[in-house]
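J.: structure here, sequence nowhere to be found:
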């Protein structure tokens, strides 16, 4: 809203006032089952300063249109409301289409009593007709809520969560008697065994904790939210008080003079909307996911431990063997298994989320530094690059690739040298990831061919990059050897 407001001619108190009104728009959109737009004058134009899309149905404007300046034919009804200060309702064509919609326009009076904005409530013809056929009690209560919401901030409104398509709504009067239930709300309470009609009954009859929450909201004149269990169901309940039209100025004054005071039934609150959401299935799925996640993490932990046990066994065999060739093969196998165990350790600690490739690289560089160096053999290993998060499968393949390239650089690129440097560079190329390992050795022979002359480690790299990562690998020689691997990031869904 700020960018549009800054371009308007509104005064600071009016801007602050509209900021309070803006916080009401989301719940109005959900209960009205309509898009709600706040429009202001910007120069000679009318612009959308704020937008609230309903969670209870498909919106008229699914895209964000905040900041949009309206065409003359789109703004004429709003222009009249800003000039006359009178509300109106009209059937118009939806922006950019020929589809009809119904738009209600409500002028907003600022603190000094002048019209500072217009709020539109826009919905399709079918939904407008459905709302028109709803019980008069609901329609009157909704109209009162809309008027109150466009007059000042509803106390406690920021604590509310969206009201969805599968949620039920009840209207309770100031005596806490049920005057309206939606079909979904009726079905919710039938699941709890309330088969008789509930309209006209005191909300205390429900024995679900609704009475206490509704009573507190009516007494305090503010929105409240609570969670409870009834039988085997888990509920999220929200209460939005409805202020009587003649009492709104007094309520506004009371809320400013005594913000923490319980205002009681004399505050002008004439009823309240009770919104009911059945959270049972969502909570059940959440608990199942938590159990499955814990089981998966435990599996990764055990795999990591088993891999480390295998490494320990191979290390024992490497110490016992008298064959240098066998010792070299065993050490290479240990490094490969270690690189896989590093990824499983990350997954055991943080679940099945994405793995930070830089952290994996740090662990592998530290391991290679420990394995390759001795008092008479000093090779510098460095890592540079940003945090790059990839799925666990890509992280496992990348770890193996990094391990092979580091090992190849230390063993072959710096063969015959007691001192040298190996660097690992990671880069985020947007839709691709780059892994680059360089050494400062003698370089490659002029007739070197990767596919023909590559070592076992380089052959492993080629297979992993081609088949698992769906990427490319290349070698270049210039004051040493640089191995470059690039592969695409997975498409987000």
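T.: All right, it came through fine. What you are looking at is a predicted structure, and each value in this text was computed from that prediction instead of being measured.

J.: make it CA atoms for all contacts and neighbour counts henceforth
T.: Noted.

J.: in the stretch 1-150 of the chain, which spans are helices?
T.: For the stretch 1-150 of the chain, the helices defined by DSSP state H, counting those that start in this stretch cover 2-7, 12-22, 25-32, 72-84, 125-132, 136-149.

J.: now for these, which one comes closest to residue 439?
T.: For the helices of the stretch 1-150 of the chain, proximity to residue 439 was assessed by CA to CA; helix 2-7 is nearest, at 52.1 Å.

J.: mind listing what's buried along the closest one?
T.: 4, 5 (16 or more other CA atoms under 10 Å).

J.: what residues does that helix touch?
T.: Where contact means CA atoms under 8 Å, 6 or more residues apart in numbering, the residues beyond helix 2-7 that reach it are 15, 40, 42, 43, 47, 48, 49, 67.

J.: tell me how far it lies from the chain's centre.
T.: Computed by CA atoms, centre = their mean, to the nearest Å, the separation of helix 2-7 from the middle of its chain amounts to 26 Å.

J.: second structure follows, compare the two:
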């Protein structure tokens, strides 16, 4: 799907400043559509100085009303008689078309074209298509919304909306449906929507805010003096023509998000719009999620500590044992417990239930080499990246990999063949994780069978691969040189 930038680059030679202005305009797209109850489409001429036609580069539908364009128009071309309103508006002529009452014209909605000016010239055109409201009296909310939309569209024509200093932060700000207050040129409230009234009542306002100085009223409701002064200054600044970004304040039991927009059509002060949204419940859920995440990370931390304690006890027991077989078994148990502890250690500091497996493997390998037989001087090298893996899958993969590398070090190299290299080759795609463990040791016996032969380590691997990873594993002699090759394929689709 082509983006706005792609379509502008393909069809126009607009300078960077004009492209940036159109991107800021589209970031305000939904607010304009909701206030005007209209479908909006953005058109640019195909050629700078000709009548070749126009192409639609962006589209938005209102959430406050029914759309008149159910089809996607982005990328559509308009020329000939169908583009006469766009040509009129491009040449600074009034461009409005109203459907005939008798239905003689095929169009059933009112269309108005608004020029988009930047750097003193028309760079694009907005088609504002509004469904017919014949026979129905507009409500106070509709009247206030449409009046505000008319002022904003005039500012688009003036080239003053959106302001050049605006950033993308407005994407997370309140919308028209969340709550709207219209202020006059003196900063007094002339209209408050039901949702905005509810938000102010949550802020412990007694009575109506209509007719009052909103900056002064709001300042009294905010307990924090610094937040109160800043919010009042932003509301007053919008009345004076200064745009501001969103601001969130804590007011007693409520959390409210504010945004103030100046209204200055044709450069004349016309008050401001203040958008408000009660985000109390949203922030309560956010805090609950943060608390839950902190609890989960603390659990991982404690599990890691407990596993390390178990590993230390096993290590102490191994040192006290006089039986070599017992010491070896306990040392392998220490390695297995420590491998699982590494995963929990990583999860204890991770904001999500996912880990960077490369970091764990790179910490695990030196531990495996240390536990391996003292006669082995082979080194272990990782090639490729595991990437980010879900915690459950990561724990199983770490255990399998630890067993395979330990097996290669202990059984692939002897006192006569003590040096070499074990390679961990990783190839990850969208569907599979392919893992190969290669060593250049003595190789497998000729009659070796993975199903029949092998010790506890390979039995653990087979069980984990079959039951936990739902993967496939193979073990064979290397064809290009002496040594052993283990191949493992793990499906990734359907896993978090």
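T.: Received the coordinates, thanks. These numbers were taken from a predicted model, which means no experiment stands behind them.

J.: got a TM-score for the pair?
T.: The TM-score (TM-score structural alignment, normalised by the length of structure 1) is 0.82; 460 aligned residues with a CA RMSD of 3.5 Å.

J.: can you put the helices of the stretch 1-150 of structure 1 in CSV and add distance to residue 347 of structure 1?
T.: Shown next, in CSV, are the helices of the stretch 1-150 of structure 1 (distance: least, CA to CA, whole Å):
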stretch, distance to residue 347 of structure 1
helix 2-7, 42
helix 12-22, 43
helix 25-32, 39
helix 72-84, 54
helix 125-132, 48
helix 136-149, 48
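
J.: which one of these lies closest to residue 409 of structure 1?
T.: When the helices of the stretch 1-150 of structure 1 are compared (using CA to CA), the closest one is helix 2-7, at 54.6 Å.

J.: which element, helix or strand, includes residue 453 of structure 2?
T.: Using DSSP states H and E, residue 453 of structure 2 maps to neither a helix nor a strand.

J.: what number of residues lie near it?
T.: Burial of residue 453 of structure 2, expressed as a neighbour count using other CA atoms under 10 Å, amounts to 10.

J.: rewinding a little: go through the helices of the stretch 1-150 of structure 1 and name the closest to residue 461 of structure 1.
T.: helix 2-7 (51.7 Å).

J.: how far away is the residue of structure 2 most remote from its centre from residue 295 of structure 2?
T.: The centre of structure 2 is farthest from one residue, residue 322, which by CA atoms, centre = their mean lies 57.6 Å away. Taking CA to CA, to the nearest Å as the criterion, residue 322 of structure 2 is separated from residue 295 of structure 2 by 43 Å.

J.: ok, residue 382 of structure 2 next?
T.: 34 Å.

J.: among the two, which residue is more densely surrounded?
T.: Between residue 382 of structure 2 and residue 295, counting by other CA under 10 Å, residue 382 is the more crowded of the two (16 against 13).

J.: my guess is the more buried one meets residue 424, correct?
T.: Yes: in this structure, residue 382 of structure 2 sits in contact with residue 424. The criterion is CA atoms under 8 Å, and the distance is 4.6 Å.

J.: show me where structure 2 has helices.
T.: Under the criterion DSSP state H, structure 2 contains helices at 4-11, 16-27, 29-36, 84-90, 140-158, 194-202, 214-221, 225-239, 280-320, 324-348, 357-371, 391-412, 456-464.

J.: same list, these, but as a markdown table with distance to residue 113 of structure 2 please.
T.: What follows is these, written out as a markdown table (distance: least, CA to CA, whole Å):
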| stretch | distance to residue 113 of structure 2 |
| --- | --- |
| helix 4-11 | 19 |
| helix 16-27 | 15 |
| helix 29-36 | 13 |
| helix 84-90 | 6 |
| helix 140-158 | 10 |
| helix 194-202 | 31 |
| helix 214-221 | 34 |
| helix 225-239 | 27 |
| helix 280-320 | 38 |
| helix 324-348 | 55 |
| helix 357-371 | 55 |
| helix 391-412 | 54 |
| helix 456-464 | 65 |
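
J.: among these, which comes closest to residue 61 of structure 2?
T.: Shortest distance between residue 61 of structure 2 and the helices of structure 2, using CA to CA, is found for helix 29-36: 6.4 Å.

J.: what's in contact with that closest one?
T.: If you take CA under 8 Å, 6+ apart as the criterion, helix 29-36 of structure 2 is touched by 39-40, 60-65, 130, 145-146, 148-150, 152-153, 175-177.

J.: now the buried members of those residues.
T.: In terms of neighbour count (16+ other CA under 10 Å), the buried residues within the contacts of helix 29-36 of structure 2 are 39-40, 60-63, 65, 130, 145-146, 148-150, 152-153, 175-177.

J.: give me the number of residues near the residue nearest to residue 210 of structure 2 when sequence neighbours are not counted?
T.: Counting by CA to CA, 6 or more residues apart in numbering, the nearest residue to residue 210 of structure 2 once its immediate chain neighbours are dropped is residue 189, at 4.9 Å. Using other CA under 10 Å as the criterion, residue 189 of structure 2 is surrounded by 23 other residues.

J.: could you do the one 10 residues further on as well?
T.: Neighbourhood size, residue 199 of structure 2 [other CA under 10 Å]: 23.

J.: with residue 124 of structure 1 instead?
T.: Other residues near residue 124 of structure 1 come to 22 when the count uses other CA under 10 Å.

J.: dump the residue contacts of it.
T.: 60, 100, 101, 102.

J.: I'd like to know how far it sits from residue 147 of structure 1.
T.: Applying CA to CA, one obtains 21 Å for the distance of residue 124 of structure 1 from residue 147 of structure 1.

J.: ok, residue 465 of structure 1 to residue 402 of structure 1 distance?
T.: 11 Å.

J.: an error on my part: the question was meant for residue 224 of structure 1.
T.: Using CA to CA, one gets 54 Å for the distance from residue 224 of structure 1 to residue 402 of structure 1.

J.: residue 189 of structure 1 now?
T.: Residue 189 of structure 1 sits at a distance of 59 Å from residue 402 of structure 1 (criterion: CA to CA).

J.: of those two, which one has the most company?
T.: The neighbour count for residue 189 of structure 1 versus residue 402, taken as other CA under 10 Å, is higher for residue 402 (23 against 18).

J.: quick one: contacts for the more buried one?
T.: By CA under 8 Å, 6+ apart, the contact list for residue 402 of structure 1 reads 361, 364, 435, 437.

J.: closest one of those to residue 489 of structure 1?
T.: When these are compared for distance to residue 489 of structure 1, the smallest value, 12.8 Å, is given by residue 435; criterion: CA to CA.
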